[in-house]
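Colleague: Mind folding the following:
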Amino acid sequence: MPLVDALMSDPSGPGSSGSREAWRLSLPSDREVPAMHLLPDLFQSWQRPGYLHASMAPLCHQEGPVGEGTALLLGLLLSERGRHAGHCRELLLRAAAAGCLPAEECGRQLGSCLRGIGIGMSRVSSALEDCARQGAHREVWEIMKGLLPVFLPGPGERAHSGHTRALEFAAEAARRADARGMFPEVAGIAARKGASGLIRAARRLHEHLGRA
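Modeller: Model prediction:
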């Protein structure tokens, strides 16, 4: 521990500005610490083409447990667009195949990002659809399972097209994964009066999840 304390307190060490990569090299058996130290840069640079892939590719080859920081980075891979999008989805699928994809936590973290930093649900659902086509039906559903409670409108909040899109996609993902289990957030929307696209999608998902 004295050596660790010395490393972390050295102003030229891995915590210094511009040397985030040093965290990964210093802790090859820990994904979560390098992931957490990427986050300050992430929220300034995540929209730069290729940034997410370049940041996450090395971490996907690390060892050690995953936590909220790693889950957030993996979830944000689904926001990439353009020529780097396919590479980002490959990283997510590789993590799923290796058994180190915290899918539900990815969804929770991604749901917060959808609310806070301007990622569109259509972009995310398109990426998840691509992952599902490659066989990750269960992982796609688990991501949506984490995303919905965070992303759906709460009491007094106004619904928008992204919420409808999320429920429509979740209903299809649940069908493919043969998922079961109830969501209070979905049940509350499904119980509303009316026949809007949002309510119809919520009812479809709610009915599927409630099947015996």
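Colleague: Could you use CA atoms for every contact and neighbour count after this?
Modeller: Noted.
Colleague: And stretch 205-212, how far out from the chain middle?
Modeller: 24 Å (CA atoms, centre = their mean, to the nearest Å).
Colleague: Show the residue spans covered by the helices in the protein.
Modeller: Here the chain has its helices, by DSSP state H, at 2-9, 21-26, 32-45, 51-59, 68-76, 85-97, 103-116, 121-133, 137-151, 161-177, 184-190, 197-209.
Colleague: another one to check against the first:
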Amino acid sequence: MEAVTALAHRRTGGDRERDRHEPSHTCPAGPGVDAILMLAAYGELPAADLGRAVGHMVRGEQVELNRITGVLDEVTAAGAHADVWTALAQAVLLLLPGPGVKTRPRLGDLLKVAVRAPVLAGARDCRPGAGGAGGTQGLEPAHP
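Modeller: Alright, predicted model coming up:
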């Protein structure tokens, strides 16, 4: 989960002092996005694990939801649609409020990315998938 650590550290301002003195990275969001895109390009991104980690980190207030949303939106725009779809299928399950619980601020922005990713990935239909760890369910393309 080095990509998640880099993503969270970079996007929550952990490198602000260094960033004042160093040139920007190839990707405006920095090494978090670069790492995710590189792993996705080689088919090595553990997207479901990334999604679960993102969900837990946001719930634990280790990273702000709007920052993660921005990164995942950039990764989607860069072409890793299917991986973001897989990741967000896990993250959203952890972030949706229960009955009577107030909705987390900016969750709607994350849900927009969660809807956009499968559309860009070419999904024609979605259906709940078989559960992963802990009995969670994800989304997967429907097969004709």
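Colleague: Out of the helices of the first structure, indicate the one that is most buried.
Modeller: helix 68-76 (a mean of 24; mean count of other CA atoms under 10 Å).
Colleague: List of residues touching it?
Modeller: Here helix 68-76 of the first structure makes contact (CA atoms under 8 Å, 6 or more residues apart in numbering) with 31-32, 35-36, 39, 52, 56, 92, 101-103, 105-107, 109-110.
Colleague: go again using 6 Å as the cut-off
Modeller: 32, 35-36, 105-106, 109-110 (CA atoms under 6 Å, 6 or more residues apart in numbering).
Colleague: How much space separates the alignment partner in the second structure of residue 132 of the first structure from residue 25 of the second structure?
Modeller: Here residue 132 of the first structure is matched to residue 76 in the second structure, going by TM-score structural alignment. Residue 76 of the second structure sits 18 Å away from residue 25 of the second structure, going by CA to CA, to the nearest Å.
Colleague: Then residue 61 of the second structure?
Modeller: 26 Å.
Colleague: I'd like the distance between the residue nearest the centre of the second structure and residue 96 of the second structure.
Modeller: What sits nearest the mean C-alpha location of the second structure, by CA atoms, centre = their mean, is residue 72, with 4.7 Å. Distance of residue 72 of the second structure to residue 96 of the second structure, given as CA to CA: 17 Å.
Colleague: next one: residue 127 of the second structure
Modeller: From residue 127 of the second structure to residue 96 of the second structure the distance is 18 Å (CA to CA).
Colleague: These two: who's more crowded?
Modeller: Per other CA atoms under 10 Å, whichever of residue 127 of the second structure and residue 96 has more neighbours is residue 96, with 15 against 12.
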